[in-house]
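**Q** Sharing a model prediction with you, sequence too.
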Amino acid sequence: MTARPACARLVPMQSQSLPLFPLPTVLVPGAALGLRVFEPRYLDLVRECSRNQSGFGICLLVDDGSGEASAAAAFGTEAVIEDFDTGDDGLLTITVRGRRRFRADTVCVRDNGLQVATVEWLEPDPVEPLRPEHGLLAMLLRGLLEQVGGEHADSLDQRSDDAAWVGWRLTEMLPLSDTQRQQLLQEDDPHVRLDSLLGLLPDAD
């Protein structure tokens, strides 16, 4: 992403603005993520999204060259709020779900410090069957879900042949680095994404 000017009051009709919540993690489509919210700008974000029944963008914080994670990646995922709670420390906690992927063009900053991006939504994943060369990945995912259970285990039998779904669930569950997850998030072709996951397996050679 580029400069961060003050936010204009109006956004051109052909563009769509999306408030951002940069984090040191990658959210992928279909994945759930729990967040503790305490900064005023992000409390404002949650209130705004709840009032408008809209989502916000989660982008990975990356090193901008200074040695610290201080810049947000240009590609991210829209997060929609599914649940609210209050933690033992009295802080607001929310559960969000990854939905659409986006690419941020320009970013501005509101008076309260909240970043708002003009975004382009990426094409949704096509529903295509798993290719034979990716059968190992489906077996791996089945083993993981049978071991840990969770919400996705209930969908395994219906979606284990969906190339995009298998790829996102493995991206979510495998012990990958944030950089690796970000690269997978930016890949548009679900079969190429699966090829990349195959290459990341320890015994892929």
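**A** Perfect, I can see it now.
**Q** Going by C-alpha atoms from here, please, whenever you check contacts or count neighbours.
**A** OK.
**Q** Count residues in the vicinity of residue 37, would you?
**A** By other CA atoms under 10 Å, the residues close to residue 37 number 17.
**Q** Go ahead and flag the most central residue of this protein.
**A** Centroid-nearest residue in the chain, with CA atoms, centre = their mean: residue 27, separated by 2.5 Å.
**Q** State the helix or strand in which it lies.
**A** Using DSSP states H and E, residue 27 falls within no helix or strand.
**Q** Residue 139 now?
**A** Going by DSSP H and E, residue 139 is in helix 135-148.
**Q** Please identify the buried residues of the very next helix or strand once past that helix?
**A** Toward the C-terminus, helix 135-148 is succeeded by helix 156-159 as the next helix or strand (DSSP H and E). For helix 156-159, the buried set under the neighbour-count rule, 16 or more other CA atoms under 10 Å, comprises 156, 159.
**Q** what sits up against helix 156-159?
**A** 142, 165-166 (CA atoms under 8 Å, 6 or more residues apart in numbering).
**Q** Of these, which is the nearest to residue 57?
**A** Taking CA to CA as the measure, residue 57 lies nearest residue 165 of the contacts of helix 156-159, at 20.6 Å.
**Q** Nearest spatial neighbour of that closest one, chain-adjacent residues omitted?
**A** Nearest in space to residue 165, with sequence neighbours left out and distances taken as CA to CA, 6 or more residues apart in numbering, is residue 159 at 6.8 Å.
**Q** mind checking how far the one you found is from residue 146?
**A** Distance, residue 159 to residue 146, by CA to CA, to the nearest Å: 14 Å.
**Q** re the thing from before, identify the residues contacting the residue nearest to the centre of the chain.
**A** Residue 27 is in contact with 33, 58-59, 76-77, 98, 172, counting by CA under 8 Å, 6+ apart.
**Q** Residue 166 now?
**A** 137-138, 141, 159-160.
**Q** and it, which of the three is it?
**A** Going by DSSP: H, G, I helix; E, B strand; the rest coil, the secondary structure assigned to residue 166 is helix.
**Q** for comparison:
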Amino acid sequence: MFPLGMTLLPGEPLNLQIFEPRYVQMLEDCTSDTGHNSFGVVLISRGRETGGGEERVDVGTLAQIEECSPRPDGRFHLTCVGTDRFRVNSWLPDDPYPQAEIELWPTTDPIASAGALNPVIARLGQLAATLDRVRGIEVGDRLTQPLEAEEPLDAKVYGTAVRLGLGPADRQKILSAPGTPARIEALSQALDDLIAVIEFSGLPAD
């Protein structure tokens, strides 16, 4: 397990610099002949990424290692991608690095209707209009175009959160939603909050 100050979402690329001895050991174990070439990423709810002793959330994403490049200074550069969502059943002693017993948590909702993403599409249109009016940024339909791709709804929700650069708290709510409808609702609320922040930033100072 690799606790980080970010929430990794399924399908999202992840680049890491590994230098702490405990995570160098984790990397060796993950990439050995008996390893599975992936590790779990969870958000740190309190504390720091280095030094240990942090508090962690219990829903995360597996990171599949795609490339591992050693550096002359002993560091390793990892290129990974988020794959499966999981829940932590129990945390094990951090010896020699964070470990946990987990279970994969796939979405089991039935296929949603074609209009399931309408709330998100409407808010993305509102976000585009707000960016144009408040900040003079013209994005046209670039925010909604990716939603036309032939891919699962969850992938579209996760992808939208990544493209918009939503913060860890919003991303964690989206990841932790029990199913697709709740995930769409969490994304819609995050978009409402983002629009409100942009609107507030455009108000004249008193």
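**A** That came in fine, so what should we check first? Just so it is clear, the model here is predicted, and its values are computed rather than measured.
**Q** mapped onto structure 2, which of the contacts of residue 166 of structure 1 hold?
**A** For the contacts of residue 166 of structure 1, the aligned pairs still in contact in structure 2 (both residues aligned by TM-score structural alignment, their matches' CA atoms under 8 Å) are residue 159.
**Q** closest to residue 123 of structure 1 among the contacts of residue 166 of structure 1?
**A** residue 159 (19.9 Å).
**Q** how far does the longest helix seen in structure 2 sit from the chain's center?
**A** Across structure 2, the longest stretch assigned as helix under DSSP state H is helix 180-201. Helix 180-201 of structure 2 sits 16 Å away from the centroid of its parent chain (CA atoms, centre = their mean, to the nearest Å).
**Q** Can you tell me the closest non-neighbouring residue to residue 36 of structure 1?
**A** According to CA to CA, 6+ apart, the nearest residue to residue 36 of structure 1 is residue 93 (4.4 Å).
**Q** Residue in structure 2 paired with the one you found?
**A** Superposed on structure 2 with TM-score structural alignment, residue 93 of structure 1 falls opposite residue 77.
**Q** Check residue 197 of structure 1 too.
**A** Using TM-score structural alignment, residue 197 of structure 1 pairs with residue 187 in structure 2.
**Q** That match and residue 73 of structure 2: what is the separation?
**A** 41 Å.
**Q** Quick one: the strands in structure 1, in order.
**A** For structure 1, the strands defined by DSSP state E occupy 16-19, 32-37, 56-63, 69-86, 92-109, 115-121.
**Q** between those, which one is nearest to residue 186 of structure 1?
**A** strand 69-86 (6.5 Å).
**Q** Contact partners for residue 29 of structure 2?
**A** Per CA under 8 Å, 6+ apart, neighbours of residue 29 of structure 2: residue 35.
**Q** Please pick the buried ones from the contacts of residue 166 of structure 1.
**A** Buried by 16+ other CA under 10 Å: 137-138, 141, 159-160, out of the contacts of residue 166 of structure 1.
**Q** how near is residue 34 of structure 1 to residue 119 of structure 1?
**A** For residue 34 of structure 1 relative to residue 119 of structure 1 (CA to CA), the value is 24 Å.
**Q** More neighbours: these two, which one.
**A** residue 119 (22 against 14).
**Q** how near is the counterpart of residue 92 of structure 2 in structure 1 to residue 182 of structure 1?
**A** Counting by TM-score structural alignment, residue 92 of structure 2 corresponds to residue 108 in structure 1. Separation of residue 108 of structure 1 from residue 182 of structure 1 (CA to CA) stands at 23 Å.
**Q** How about residue 141 of structure 1?
**A** 20 Å.
**Q** Just tell me what residue 11 of structure 2 corresponds to in structure 1.
**A** Match for residue 11 of structure 2 (TM-score structural alignment): residue 30.
**Q** Setting the sequence-adjacent residues aside, check what's closest to its match.
**A** Among residues not flanking residue 30 of structure 1 along the chain, residue 98 sits closest, at 5.0 Å (CA to CA, 6+ apart).
**Q** Please apply the same query to residue 31 of structure 2.
**A** Leaving aside its sequence neighbours, residue 31 of structure 2 is closest to residue 37 (5.0 Å, by CA to CA, 6+ apart).
**Q** hang on, residue 106 of structure 1 packs against residue 75?
**A** No. Counting by CA atoms under 8 Å, residue 106 of structure 1 does not reach residue 75; the two are 11.9 Å apart.
**Q** neighbour count winner among the two?
**A** Counted by other CA under 10 Å, residue 106 of structure 1 and residue 75 do not tie: residue 75 has more neighbours, with 24 against 16.
**Q** Now do the same for that one: its match in structure 2.
**A** Residue 75 of structure 1 maps onto residue 59 of structure 2 when the alignment is built from TM-score structural alignment.
**Q** Contacts only, for its match.
**A** Neighbours of residue 59 of structure 2 in contact, by CA under 8 Å, 6+ apart: 42, 85-88, 175-176.
**Q** Among those, which one is most surrounded by other residues?
**A** Neighbour max across the contacts of residue 59 of structure 2 (other CA under 10 Å) = residue 175, 27 neighbours.
**Q** In what element of secondary structure is residue 132 of structure 2 found?
**A** Going by DSSP H and E, residue 132 of structure 2 is in helix 118-135.
**Q** what's the burial count for the counterpart of residue 165 of structure 1 in structure 2?
**A** Here residue 165 of structure 1 is matched to residue 155 in structure 2, going by TM-score structural alignment. Counted with other CA under 10 Å, residues neighbouring residue 155 of structure 2 total 17.
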